[in-house]
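# any chance you can model this:
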Amino acid sequence: MSPETAPRPPLPPFSLNDAVKKVRMAEDAWNTRTPGKVALAYTPDTRWRNRDTFLTGRAEVEQFLTAKWEKEKDYRLIKEIWAHDGTRIAVRFCYEWHDETGQWFRAHGNENWEFDDMGFMAVRHASINDVAIAEADRKFRWPQGPRPAEHPGLTDLGL
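Just a heads-up that it's a prediction; the model follows:
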């Protein structure tokens, strides 16, 4: 099987531990900022709403993520499970990034995910708000890539 068709465990129905693992796997993938790799976690016909943008399919997701990470420089993300049930997981998240002028932002958001039987995300709804912050107020300062295991999560950071 290819990565595009092989099951992506953990598979639904999700236990709490499975859901927490799925959330961390998504966070780690997004922190690579590799659009092609991230897009493989979604069904070929995935449906997304990201803020005011509606996407269908892996190709659109990959294009969207490519443009996103060209704009959102030095992106670092933390996701935290909010709830889960069967094939669905609700997540809250924050990420920090800066624009081309050096202005830093912290994006606060919520996502609702629905998975198919093979563990691919079929539906993603994301609501996100950006808040300008000073560079000194950043909390996500690990080297580019996945968040280190010892770095605090959102609750521990008071976010």
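# all contacts plus neighbour counts: C-alpha atoms, from now on.
Fine.
# now the nearest residue to Glu96 once chain neighbours are set aside: which helix or strand?
Leaving aside its chain neighbours, Glu96 sits nearest to Arg106 (4.4 Å; criterion: C-alpha to C-alpha, 6 or more residues apart in numbering). Arg106 belongs to strand 104-115 when assigned by DSSP states H and E.
# which residues does that strand contact?
Under the criterion C-alpha atoms under 8 Å, 6 or more residues apart in numbering, residues 12, 87-98, 121-135 lie in contact with strand 104-115.
# try it again with 7 Å
Strand 104-115 has contacts (C-alpha atoms under 7 Å, 6 or more residues apart in numbering) with 87-98, 121-135.
# next helix or strand past that strand?
The helix or strand immediately downstream of strand 104-115 is strand 121-133, counting by DSSP H and E.
# just want the angle from that next one to strand 104-115.
Comparing the axes of strand 121-133 and strand 104-115 via axes from the mean of the first three to the mean of the last three C-alpha atoms, to 10 degrees yields an angle of 170 degrees.
# any idea how far strand 121-133 is from the chain center?
With C-alpha atoms, centre = their mean, to the nearest Å as the basis, strand 121-133 stands 9 Å off its chain's centre.
# quick check: next helix or strand after that strand?
helix 154-157.
# please provide the structure for the following sequence as well, for comparison with the first:
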Amino acid sequence: MKTIIPPFTADSAAQKVQLAEDAWNTKNPAKVALAYTPDSEWRNRNQFFSGRKSIEKFLTQKWNKEKHYKLKKHLWSYTDNRISVRFEYEWYHEETDQWYRTHGNEHWQFNADGLMEIRDMSANDVKITAEDRLF
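So this is what the prediction gives:
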């Protein structure tokens, strides 16, 4: 598979977003973490951390909680080495027997090798019924 590196075009930015969506939908923390620099800086809602080990730990905990996770990302905008996306995903919380749809935005910054060095994410969770699920 060819690595997509900056500077981005409309096509390459859209491809980068699709690759990210596909990787996250594997729910494989080790695989997903490889798309980030070893010292990648993250903000995920109210959590701040850095590094691939922290990313793997975060994603492992996330997907242990968020069952039946399914994500869709949409390209919002891009520049030479930055991409912004809006996203939504659905998941089930077993402990409360509740489905959720999460809506949010991410801002990404990439290094010259195409690895993400900064990820800044904000999101809101909305309770839904099983019948309201889109995916």
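# TM-score for this pair?
Remark: TM-score between the superposed chains equals 0.97 [TM-score structural alignment, normalised by the length of structure 2]; 134 aligned residues with a C-alpha RMSD of 1.1 Å.
# structure 2: matching residues for the strand holding Arg106 of structure 1?
Mapped onto structure 2 using TM-score structural alignment, strand 104-115 of structure 1 covers residues 99-110.
# ok, average deviation of the strand holding Arg106 of structure 1 from structure 2?
Compared with structure 2 after fitting, strand 104-115 of structure 1 has a mean deviation of 0.1 Å; criterion: mean C-alpha distance after the TM-score superposition for structure 1.
# how far out from the middle of the chain is that strand?
7 Å.
# what of stretch 48-67 of structure 1?
That offset, for stretch 48-67 of structure 1, works out to 13 Å (C-alpha atoms, centre = their mean).
# over to stretch 108-124 of structure 2?
Using C-alpha atoms, centre = their mean, the offset of stretch 108-124 of structure 2 from its chain centre is 9 Å.
# try stretch 38-57 of structure 1
Relative to its chain's centre, stretch 38-57 of structure 1 lies at 12 Å (C-alpha atoms, centre = their mean).
# so it corresponds to what in structure 2?
Against structure 2, stretch 38-57 of structure 1 falls on residues 32-51 (TM-score structural alignment).
# mind listing what's buried in the matching stretch?
32-33, 35-43, 50-51 (16 or more other C-alpha atoms under 10 Å).
# ok, stretch 114-134 of structure 2 next?
Applying 16+ other C-alpha under 10 Å to stretch 114-134 of structure 2 flags 114-121, 123, 128 as buried.
# need the contact partners of that stretch.
For stretch 114-134 of structure 2, the external contacting residues (C-alpha under 7 Å, 6+ apart) are 3-6, 35-37, 40-45, 99-111.
# also stretch 41-59 of structure 1?
Residues contacting stretch 41-59 of structure 1 (C-alpha under 7 Å, 6+ apart): 39, 61, 120-128.
# what residues of the match of strand 104-115 of structure 1 count as buried?
99-110.
# same check, this time on stretch 85-105 of structure 1
By 16+ other C-alpha under 10 Å, the buried positions in stretch 85-105 of structure 1 come out as 87-98, 104-105.
# JSON lines for those, including secondary structure and distance to Lys139 of structure 1?
Shown next, in JSON lines, are these (DSSP: H, G, I helix; E, B strand; the rest coil; distance: C-alpha to C-alpha, whole Å):
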{"residue": "Thr87", "secondary structure": "coil", "distance to Lys139 of structure 1": "32"}
{"residue": "Arg88", "secondary structure": "strand", "distance to Lys139 of structure 1": "29"}
{"residue": "Ile89", "secondary structure": "strand", "distance to Lys139 of structure 1": "25"}
{"residue": "Ala90", "secondary structure": "strand", "distance to Lys139 of structure 1": "23"}
{"residue": "Val91", "secondary structure": "strand", "distance to Lys139 of structure 1": "19"}
{"residue": "Arg92", "secondary structure": "strand", "distance to Lys139 of structure 1": "16"}
{"residue": "Phe93", "secondary structure": "strand", "distance to Lys139 of structure 1": "13"}
{"residue": "Cys94", "secondary structure": "strand", "distance to Lys139 of structure 1": "10"}
{"residue": "Tyr95", "secondary structure": "strand", "distance to Lys139 of structure 1": "10"}
{"residue": "Glu96", "secondary structure": "strand", "distance to Lys139 of structure 1": "8"}
{"residue": "Trp97", "secondary structure": "strand", "distance to Lys139 of structure 1": "11"}
{"residue": "His98", "secondary structure": "strand", "distance to Lys139 of structure 1": "13"}
{"residue": "Trp104", "secondary structure": "strand", "distance to Lys139 of structure 1": "11"}
{"residue": "Phe105", "secondary structure": "strand", "distance to Lys139 of structure 1": "11"}
